[in-house]
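**Q** turn this into a model:
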Amino acid sequence: MGLSEINFDGIVGPSHNYAGLSLGNLASASHKGDPSYPRAAALQGLAKMRHNMGLGLAQGFLLPLPRPNGDLLARLAVDDTAERALLAAAWSASSMWTANAATVSPAPDTADGRCHLTPANLSTMLHRAQEWPDTRRQLAIAFADKRHFAVHDAVPGSLGDEGAANHMRLCESHDAPGVEVFVYGRQGGEFPARQHEQASRAVARLHGLDPMRTVFIEQNPAAIAAGAFHNDVVAVANGTVLFTHELAFADQQGAYETISKAFPGLEVVEVPASAVSLEDAIRSYLFNAQLLTLPSGEMALVVPEECHDNAAVWAWCEGMLAGNGPIRQVIPVDVRQSMANGGGPACLRLRVVADPATVDPRFLLSEGKAELIERVIAWSWPEQIDPSDIGNPALVRTVVAARNALLAALELQELG
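**A** The predicted model follows:
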């Protein structure tokens, strides 16, 4: 079939809850303690995947990680006297946001001509730092063909790495050599910057990237302070287009010049702060969208419904569509359960450029498989989880059984 972009979405796990564990993620903090609806969340995510398939796009998925994480609870000696946040960390379903699963460099960019994947260590947050060994295990199965893929260990945890959420790629076509852009941060007010510059540089070296086609850019500390805890909250790229807020980078014009030097065909679609404030951009997740090339060659932006609900954001989108820019469609989707925990359409997907024939087919979505997954979620995922339910033995049994049912249905019991 040749190389194409496959979006691997995370299936929302049965322990999905609102514990407010993510410092700097304003949506997560504002919904801390609210009841969550794992079944609705998982079905919303699945509907987004099916919607993208309906657009003619290749779609894959990654499975929820095992929760609660008994090994983490044991290592932290969590008991009735421990802080609830430690218990909640072991229950977190945050692996649903596969933009943080890994950084991916397609074969046309790498020295050995293979697609390289490095799991993110996510070391700045306990509930996420536990993920990478299980994530790597899953990636090693999905991308097991060593003729086409190389799956690495995470970089050392002292260098915080948040994966594809701080990584962009520009190219004339997905199967052509591209320019990879790594965005790192520094302290942003009271919030920590999660992506370390040296982590980005280590990943680039691991992947064998050409230094002349690799760019390192600093995120704007003001954006981090405003709640843009990852670059993909204020900027996203696809093909030749960089779609970005005016205040995304520490040196906005310098960033454009540096990227243009490596990629002369760069098209910048900049949203001015006078039209959409950082606050509105972060509240609506305008940039945490899937910027996609459709089979027709047109580019579409798949945004959360919150963008349609925000007057300033939607007015800007309508004005953009009335012009003659490269983005020709804006498509709202319902991912409200994910949004309430701080993740939009872009958070829910990991972009992998590969020949689908080289990927383990169990991780590729079809309409029949989507119906199967939907049935398992409908009868086994909890309908609601209240904060006081975390740690309840009956809920433990429900969550474990639900995940096991999905693994069995997909014949992926080796992930048990």
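
**Q** use CA for all of it now, contacts and neighbours both
**A** Fine.

**Q** count the residues that sit near Ala202.
**A** The tally of other residues near Ala202 (other CA atoms under 10 Å) stands at 16.

**Q** one more, please, to line up against the first structure:
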Amino acid sequence: MTTYEVNFDGLIGPTHHYGGLSKGNLASVQHRHVVSSPRRAALQGLAKMKRVADLGIPQAFFPPQSRPELEFLEAHGFSGSPAEIISAAHTKRPDLLSTAYSASAMWTANAATVSPSSDCADGRVHFTPANLQTMSHRALEAQHTTRMLRSIFYDSNHFMIHDPLPAVAETSDEGAANHTRLCPSFDAPGVELFVFGRDLRDPQQAPQFPARQTLAASQIIAKAHNLDPGRCVFARQHPLAIDAGVFHNDVISVGNQSLHLVHEFAFADQERVLANVNACFGPGLQQVIVAEDDLSLGDVVQSYFFNSQLISIGQDEMLLLCPIECSENVSANRLVARLLCADNPIKDCQFVDLRESMQNGGGPACLRLRVVLTDEQRLALPASIFITDDRYEQLCDWVRRHYRERLAVSDLADASLIDEVSVAMQELDQMLGLA
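**A** Here you go, the predicted structure:
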């Protein structure tokens, strides 16, 4: 029985815009109210999916969530027809209108935490959708994501979709962006590394930016997924990293199978954390520490080097799929060159243009959720969500016909945008045929 990793990317939605809603995400804040291109953003994301699929790696996608979220605006006191609600919100609370139109569900690394069947005692793949309660625009996603996951991973013989954790301070959860699985092979039991920024029992010095993941949330998820406690490691984010704009762990470390790339300031008490990971893994794990002198925290955030996808492309061989910004950042480019020459599984590096996503604070790894599946489990999924040559062309055509080339924040007041998005989403629903 073959076991492999499937990448589920978020198909970028037609309301992609730069609202600057994410405190602590420097790119999001710095590009606040810049004019976006939803069409270009979606085509860039699709091109990345096609590049991965062309490597022979299973590539799937999640559809965008429908926007605007009118119930959110109604809960804030706006009423009337959709056009009236949009108009009033634009006049009185444009920030809430931006939230209601957010396309942030595209970053599916935040969709859920996933544990493969080889790690779970009941032999099923477990998903816990993230509650994302730290940021209001992202908290809108949790229930939609849960329903979507249950419509795709519907076979309870193979999959267990948990409810999101309660959206309270003690159980703040950001999904797989703070979770790394290391394993000798995809079908072998792995080490699951859970990274948190806050522990309410041990508050320590609070960083200036929100520490989004709590230890309690990570511990509850590990228990719910029926994981072996001896193969779980819980690590605290370094506060210096959070204050530098590292709002998720996947901005400062990346791991795949037996390779773990880690910045010097990824974790508090880093020596102990890496030793625990190594002890849980056993022989064969390679942990590469990138020094601050080689790639500063500022360059980490500017280049998003650690948000690259580290992809297995053969026996003990990996590809590093980096944002194009890494080729333009001197330190990051030097680091890539050194890794390619060093003794590690990385045999190739490719750069991908995701500027529309990057300017909103999400790189290649943010756009995908990693799900390890057996052949049998994969066959239990709808074929319509996998990227093939035909599906890629269909989706590109759909985007070109329905997405705006330019979208300013002020354009969110245009009532016709509601109908444009509705028509587009209805056509996509018919194309995919999901329940």
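
**Q** now do the contacts for the residue nearest to the spatial centre of the first structure.
**A** With distances taken as CA atoms, centre = their mean, Ala99 lies nearest the centre of the first structure, 2.0 Å away. By CA atoms under 8 Å, 6 or more residues apart in numbering, the contact list for Ala99 of the first structure reads Gly163, Ala164, Ala165, Ala346, Cys347, Leu348, Arg349, Leu350, Arg351.

**Q** could you rerun that using 6 Å?
**A** Ala164, Ala165, Cys347, Arg349, Leu350 (CA atoms under 6 Å, 6 or more residues apart in numbering).

**Q** for Pro207 of the second structure, same thing?
**A** By CA under 6 Å, 6+ apart, the residues touching Pro207 of the second structure are Pro239, Asp243.

**Q** identify the residue of the first structure aligned to it.
**A** Residue correspondence to the first structure (TM-score structural alignment): Pro207 of the second structure is matched to Gly189.

**Q** repeat that for Ala413 of the second structure.
**A** Under TM-score structural alignment, Ala413 of the second structure pairs with Gly391 in the first structure.

**Q** once you drop chain neighbours, what's closest to that match?
**A** Leu87 (7.1 Å; CA to CA, 6 or more residues apart in numbering).

**Q** across to the second structure, which of the contacts of Ala99 of the first structure hold up?
**A** Compared against the second structure with both residues aligned by TM-score structural alignment, their matches' CA atoms under 6 Å, those retain Ala164, Ala165, Cys347, Arg349, Leu350.

**Q** element containing the residue of the first structure positioned farthest from its centre?
**A** Most distant from the centre of the first structure: Thr81, at 34.0 Å, with distances by CA atoms, centre = their mean. Assigned by DSSP states H and E, Thr81 of the first structure belongs to no helix or strand.

**Q** next, format the kept ones among the contacts of Ala99 of the first structure as CSV and append distance to Glu305 of the first structure.
**A** Formatted as CSV, those follow (distance: CA to CA, whole Å):
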residue, distance to Glu305 of the first structure
Ala164, 23
Ala165, 20
Cys347, 15
Arg349, 17
Leu350, 21
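
**Q** hang on, the match of Ala413 of the second structure in a helix?
**A** No. Assessed with DSSP: H, G, I helix; E, B strand; the rest coil, Gly391 of the first structure is coil; it does not lie in a helix.

**Q** the stretch 201-350 of the second structure: strands as residue ranges?
**A** 232-236, 253-256, 259-263, 286-290, 309-314, 317-323, 346-352 (DSSP state E, counting those that start in this stretch).

**Q** average offset of the fifth one relative to the first structure?
**A** In the superposition with the first structure, the average deviation recorded for strand 309-314 of the second structure is 1.0 Å (mean CA distance after the TM-score superposition for the first structure).

**Q** also the last one?
**A** Between strand 346-352 of the second structure and the aligned residues of the first structure, the post-superposition mean distance stands at 1.2 Å (mean CA distance after the TM-score superposition for the first structure).

**Q** against the first structure, where does that strand fall?
**A** Per the alignment by TM-score structural alignment, strand 346-352 of the second structure matches residues 327-333 in the first structure.

**Q** how close does the corresponding residue of the first structure for Leu367 of the second structure get to Leu301 of the first structure?
**A** Matched to the first structure by TM-score structural alignment, Leu367 of the second structure sits across from Leu348. Distance of Leu348 of the first structure to Leu301 of the first structure, computed by CA to CA, to the nearest Å: 15 Å.

**Q** for Gln377 of the second structure, find the nearest of the strands of the stretch 201-350 of the second structure.
**A** Among those, strand 309-314 comes nearest to Gln377 of the second structure, with 19.7 Å by CA to CA.

**Q** what does that closest one correspond to over in the first structure?
**A** Counting by TM-score structural alignment, strand 309-314 of the second structure corresponds to 290-295 in the first structure.
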